[in-house]
Every structure is written in C-alpha cells, then in structure tokens.
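Q: let me see the structure of the following:
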Amino acid sequence: MIQAIHTANISGVIALAGGGSQALADLLKQPGASSTILEAIVPYSGSAMVNFLGRAPDQSCSALTARQMAMQAWQRARQLSSKQADTLFGLGLTAALATQPQRKGSDRCYIALQTLTETLELAIDFTLPDSAQLRQQQENLCTEQTLGLLGHLIGRETSDQQSKDRSDQYQRSFSSTAGKPDWQSVLLGKQSSTLEVAGPSLIFPGAFDPIHKGHMEMKRIAEQHTAMNALFEISVFNVDKPPLDYWEMQKRHASLTDLGELVFTSAATFVEKAAIFPEATFIVGADTIKRIANITYYQQDPQHRDRAINELVRRGARFLVFGRFNEGHFNTLEDLDLPVILQAICEQVPESRFRDDVSSTLIRQDQHKGPA
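A: Predicted coordinates:
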C-alpha cells in the first residue's frame, strides 16, 4: 500500500496530535516519501494546536478537530506546492490512546482527509480496556486505518476482513462528503459566492451552528421591517478559524434548506461581504457591530478601521442591529461606543420587539456535555 501511495500523483501535508505517529514513520521510511509528504506537523501541546488552527479547539480529540487539522493541512499543501489543487491532500489525525493513569472516557482516534473534491472522516473507538490492549496495538490500528484512508484516495481500497476479524477490539465509522462544484470554486478563490445577487438585498450572515429560534425571529422581524426576503450567508473562511470543510458545509446546508435561501461566500470580513452584496442591509447582533468597531481586528490601527468603515459606507452597507445577551447583560446598540460614521449606518431593533438570550455557542456547549 505504501509503495502505491508514493508512486501515485498525490502530495500533501500531514498533521498529527496525541498519537498515530507510527503511520508517519512508516510512510517516511519507504523510498519515494519525499514525493508524497510535503510537510509533517505535530502540534502536540495546547499552544501549538492554537497556533496551528488559529484558535483553541472545542475538544482536543474529536472528529471536528481532526477535520479542522486536515483542512489547515490542505491549505498548507496549497502554499507549499505548485501542483494542481486536485492532486493535493491534507491529513489530520488526533488520538487519545492508552495511557497511565487511565483517562476518563474511551480511547479513541479520529482521522480526516481533505482534498479539493471531498472531506473524508474516520472514527475509531477502542472497545477493550487499557489493561487488555497495549498502546502499541492501538498505534498499529491507527496506522492501518490511516494508510487505508490514503489508499482510498488513490483508489486502492483495503479489505474489510481485518476489521471484521478484530471487531471486538474497536468500533469504526467512516463518512465521505463530496464538495459541490460551486463550493470547490469558493474554497479555491475562483468565485466569491455561490449565488449572484443584483441590487439591494437583505443578508443574514452567521455560522448558524446550529440555527435556533432566535435566528428565525431576527429573520422574521428584519423581513417585515425591510419588506425583503433575507438570504442566509455563511463565509467558508474565518479570520481566526480554518475554512469550513465539506462535511460542515453540508451540515449547515441541510439545516437551513427549508428555512430560507443560503449562500456560501469567501467573505471573512464585512468589507468583503459589502463588495459581494452592494447596497445590502445586514442583520447582525450588537456583539458583531462591537467587533466591527474594535481596533483589535485592524492591527490596533484606528485609521485602518476607519478606512474599512468608510468602504462599507461607499458600498451602501447598512446594519439592522439586534440586542445580544452577553456576560449577564442584554446589550443593545445604545450600549456601544461606536465611531460616528458607523453609528450612522446602524439601526437598532428595540428590546421591546426582540430579546432572546439563547446562543449557538451555549447550545453547542450543552450538546458537548450530553445528558445529565
């Protein structure tokens, strides 16, 4: 399998954390590794992972973290190689393997592979207790599955017989999510959005992870106020996170498809959004307007911030601002100290018309806690 991987026309970056290093070692010790592996990254400490991903992951060992590592690795491969994007891959692996003293929860491994056309995800949950299964056995299984994932990339599927023979040692789940052509174009920077909008528009930007009743009430009020239909906008890129992978894009698309029209864009900032959607009214929370005014996002340069706000004005952007509950207080536009030029293009939705203390962040935190 390794020889086939090295002779195939693929190159990529591998990122590992918490285990799985044997797979990398096995790839490197075979002739031809330099044509396959552009770079190997081991963000082992918490600070190294923050530096690699741009922020601390919600969980250090999870499917989401593995996918984010794979996406960041793929982006790095694109920087390092002049090859066609469809020949590049990013592989992310994060594992919590057998250790002493025993950890709370199960030993597990998540492996993700990002390419131009698909996001692959493989999860392994080791079912034997630490005392019965040596760490090296777990490393061997992680290596086997990692090489099998790369084999999938080159059309060399491994036999399921070994997995069936050792089904009492681990549980395995696999998923593949294809990227739609327009999603690929946005990710590559060939187009700025998946939908062209002409003339004034009502844009509701956000992550919507997940969407909740507060979002839908904001949308209803904004549509009633402007007499326009709102368009959900999700940026594939973020100033402090890896780009969204196809698994995430498909999840957001599925959750919103019956609630309104959705557009994916490459616009990480509102200046970029305003360029895609001139004369748009943006539905935002008070916390978002506060960030637009915060010089932290402009290299601590007030003049840089003011130029950005002037560009928003030039593009005809306006903001319909909804109050946001934060740190025990419901903040509205009136609570914010904003530059006059930004204040002039904002309109407050009064608290008497909208108040919702739920946030997607709190919902995700509750989901991670699980049932009581």
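
Q: from here on, contacts and neighbour counts on C-alpha atoms
A: Will do.

Q: please, where are all the strands along the stretch 101-250 of the chain?
A: In the stretch 101-250 of the chain, the segments counted as strands under DSSP state E, counting those that start in this stretch are 108-114, 118-126, 170-178, 201-205, 230-235.

Q: tell me which residues are up against the third one.
A: Counting by C-alpha atoms under 8 Å, 6 or more residues apart in numbering, the neighbours of strand 170-178 from elsewhere in the structure are 117-128, 246-247, 250.

Q: and those, which are buried?
A: Neighbour counting with 16 or more other C-alpha atoms under 10 Å marks 117-127, 246-247, 250 as buried within the contacts of strand 170-178.

Q: which members of those are the farthest-apart pair?
A: Spatial extent of the buried ones among the contacts of strand 170-178 (C-alpha to C-alpha) is set by the pair 117 and 127 at 32.7 Å.

Q: what about residue 328, neighbour count?
A: Neighbour count of residue 328, defined by other C-alpha atoms under 10 Å: 7.

Q: burial measure for residue 336, as a count.
A: As a burial measure, residue 336 scores 14 neighbours (other C-alpha under 10 Å).

Q: just give me the residue closest to the centre of this structure.
A: residue 244 (3.6 Å; C-alpha atoms, centre = their mean).

Q: just give me the neighbour total for the closest residue to it other than its chain neighbours.
A: Residue nearest to residue 244 in three dimensions, not counting chain neighbours: residue 236, with 5.1 Å by C-alpha to C-alpha, 6 or more residues apart in numbering. Neighbour count for residue 236, taken as other C-alpha under 10 Å: 24.

Q: now do residue 302
A: The local packing of residue 302 (other C-alpha under 10 Å) involves 16 other residues.

Q: measure it to residue 296 for me?
A: Remark: distance between residue 302 and residue 296 (C-alpha to C-alpha, to the nearest Å) = 9 Å.

Q: repeat that for residue 161.
A: 55 Å.

Q: among the contacts of strand 170-178, which two are most distant?
A: Largest separation among these by C-alpha to C-alpha: 117 and 128, giving 35.5 Å.

Q: now the second one, please; I'll put the structures next to each other:
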Amino acid sequence: MAPILHISWLILLVFPPKLLLQAIANACKVQAASVSHLTESDLSDEHETHFSEDQELEQLVDGKICFKVYPFSSAETCTSTAERKIILSGSFNPLHDGHIKLLEVATSSFCGSGYPCFEISAVNADKPPLSVSQIKDRIKQFEKAGKTVIISNQPYFYKKAELFPGSAFVIGADTVARLINPKYYDGDYGKMLEILDGCKRIGCTFLVGGRNVDGVFKVLEDFDIPETLKDMFVSNTS
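A: Prediction:
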C-alpha cells in the first residue's frame, strides 16, 4: 500500500456485510440468495478515527504517512494564499538565528510571494530515525520561535520535491556539490539528470547560498550545472 499523505485523521468506510455480499454477487453475475432487499440502513457509514500526536509521529516514522505540518507562524503568514513553499531543510539541533535569517532572505528574494517553512526529516539515510520524543523536542523550538515546521520521512531532495511540488528549496553550495555529483546516483550521470529533471518538471527550484566546500568558500557560479538544469538553480545572496 502506498503511504498516506499527512492528515490528522483517517476516514474509514465501513460496509455492512449484506451490502458487501450483494456487491460481490453482482460482480460475479450470480444470485445472492441469502441477501434480502437492501434498505437505507445498509448504506455505507463514514467514521472518523482520531490519532494522538505521538501516534501520528509513529506512523510517519513507520512510513504510513508522509509528513505532518506544524503551522506555528503568525495568522497572516499561515493563511497566505501563496502556493509556492520556500523550504529550508535541516536537522535543526538546535535551531538558531542563522537558520531563521537564511529563510527570511530566501523568502524576500521571492518578493514575499512564498510561504516559508522549515523541514526536518525524521528518517535519515545514514543514521537511525529520530524517536518521537526527539522529534517533539525539536518541534518545541519552532513553536517558541513562531515558525512553521514540516516533519517528513524523506531524506532525499527528489523525494521532498515529490511531496511538495512547485516548492523552492533553500540549500547551500555544499549540497549543490552533492546534487550534481553522479557519485550519489550510483555513478550514473544519466540517472542524475533524470532525477533532477523530474524535480524540474514538477516546478521545484533550488535557492543556493554560499558555503565552504572542502575548505573553500563557494557560490552557485562556481559549479558546472548541466545546461538543461541551470534555470532550476538560483543564487540566494543577502
């Protein structure tokens, strides 16, 4: 079964046995002799099943849901009609003023037309997943700062792009170095192009800030971005 995108409750459709049996009989083109005439009471019932925050986070780590949003931003920001999300991903252990400033600069570069969000993946490609208590401790930082945070279970940017199509991801030059390195795609340059082109097709972009890479400060212009992907990478300078 494919993972269910984040919702705070799940709707379960419960079919009465009589109705289910009748449907099976109809599909098989046979008579269901033991099924009496259906009445209004046989119509399907819709029920809501509510989960606690801990249960939702456990489901997220287990891959049953994909993300959960904590909209701690001001009411004005949270009700923004902007479709584009501007996302800064990280572990945020801890969250500090530099992170907040970086996302503010990225948002202003889009003339304030994006919805700024922080994002933490509870699942890491190289480490054990975060525990529910660890996730909740990190969430508290964003509640205190009044900043929206998304908890997901996708450590890879191309998977994040699938969850949030049309978004702009704020990254450093060190991340660019990995994104365009075939080494991280099983050494397959074609696979790298295919994956990044998939991100481009669903409207995602990367806002790139300067970072030290192997002891040298680098910016976007220092990288040889494949021609077909150049318009997907945008310099994010303050």
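
Q: tell me which of residue 161 and residue 296 of structure 1 has more neighbours.
A: The neighbour comparison of residue 161 of structure 1 against residue 296 (other C-alpha under 10 Å) goes to residue 296, with 12 against 9.

Q: whatever residue of structure 2 lines up with the more buried one: what secondary structure?
A: Under the alignment (TM-score structural alignment), residue 296 of structure 1 maps onto residue 183 of structure 2. Secondary structure of residue 183 of structure 2, reduced to three states by DSSP: H, G, I helix; E, B strand; the rest coil: helix.

Q: now swap in residue 259 of structure 1 and tell me
A: coil.

Q: pick the most deeply packed of the strands of the stretch 101-250 of structure 1.
A: Counting by mean count of other C-alpha atoms under 10 Å, strand 108-114 has the highest mean neighbour count of the strands of the stretch 101-250 of structure 1, with a mean of 28.

Q: mind listing the helices for structure 2?
A: Using DSSP state H, the helices of structure 2 run over 17-28, 53-61, 75-78, 97-108, 132-145, 157-163, 173-179, 189-201.

Q: mind checking which of the ones you listed is nearest residue 45 of structure 2?
A: Comparing the helices of structure 2 by their distance to residue 45 of structure 2 (C-alpha to C-alpha), the top pick is helix 17-28, with 11.6 Å.

Q: residue range for the closest one in structure 1?
A: Against structure 1, helix 17-28 of structure 2 falls on no residues (TM-score structural alignment).

Q: flag every buried residue along that helix.
A: Neighbour-count burial for helix 17-28 of structure 2 flags 19, 22 (criterion: 16+ other C-alpha under 10 Å).

Q: do stretch 230-238 of structure 2 as well
A: The neighbour-count check on stretch 230-238 of structure 2 (16+ other C-alpha under 10 Å) flags 232-236 as buried.

Q: what of stretch 142-162 of structure 2?
A: In stretch 142-162 of structure 2, counting by 16+ other C-alpha under 10 Å, buried: 142, 147-155, 157-158, 160-162.

Q: got it, and stretch 316-331 of structure 1?
A: Buried residues in stretch 316-331 of structure 1, counted by 16+ other C-alpha under 10 Å: 316-325, 331.

Q: want to throw these into CSV with distance to residue 181 of structure 1?
A: Supplementary listing: the buried residues of stretch 316-331 of structure 1 in CSV, determined by distance: C-alpha to C-alpha, whole Å:
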residue, distance to residue 181 of structure 1
316, 31
317, 29
318, 31
319, 32
320, 33
321, 34
322, 35
323, 37
324, 36
325, 38
331, 41
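
Q: between all of the residues you listed, which two are separated the most?
A: 316 and 325 (28.3 Å).

Q: nearest residue to the aligned partner of residue 236 of structure 2 in structure 1 other than its sequence neighbours?
A: With TM-score structural alignment as the criterion, the equivalent of residue 236 of structure 2 in structure 1 is residue 349. Nearest residue to residue 349 of structure 1, sequence neighbours excluded (C-alpha to C-alpha, 6+ apart): residue 322, at 5.3 Å.

Q: do you know how far the aligned partner of the one you found in structure 2 is from residue 220 of structure 2?
A: Using TM-score structural alignment as the criterion, the counterpart of residue 322 of structure 1 in structure 2 is residue 209. Look at residue 209 of structure 2 and residue 220 of structure 2: by C-alpha to C-alpha, they are 7 Å apart.

Q: anything in contact with each of those two?
A: Jointly contacting residue 209 of structure 2 and residue 220 under the rule C-alpha under 8 Å, 6+ apart are 173, 235.

Q: quick check: the counterpart of the residue nearest to the centre of structure 1 in structure 2 vs residue 100 of structure 2, distance?
A: Counting by TM-score structural alignment, residue 244 of structure 1 corresponds to residue 130 in structure 2. Separation of residue 130 of structure 2 from residue 100 of structure 2 (C-alpha to C-alpha): 22 Å.
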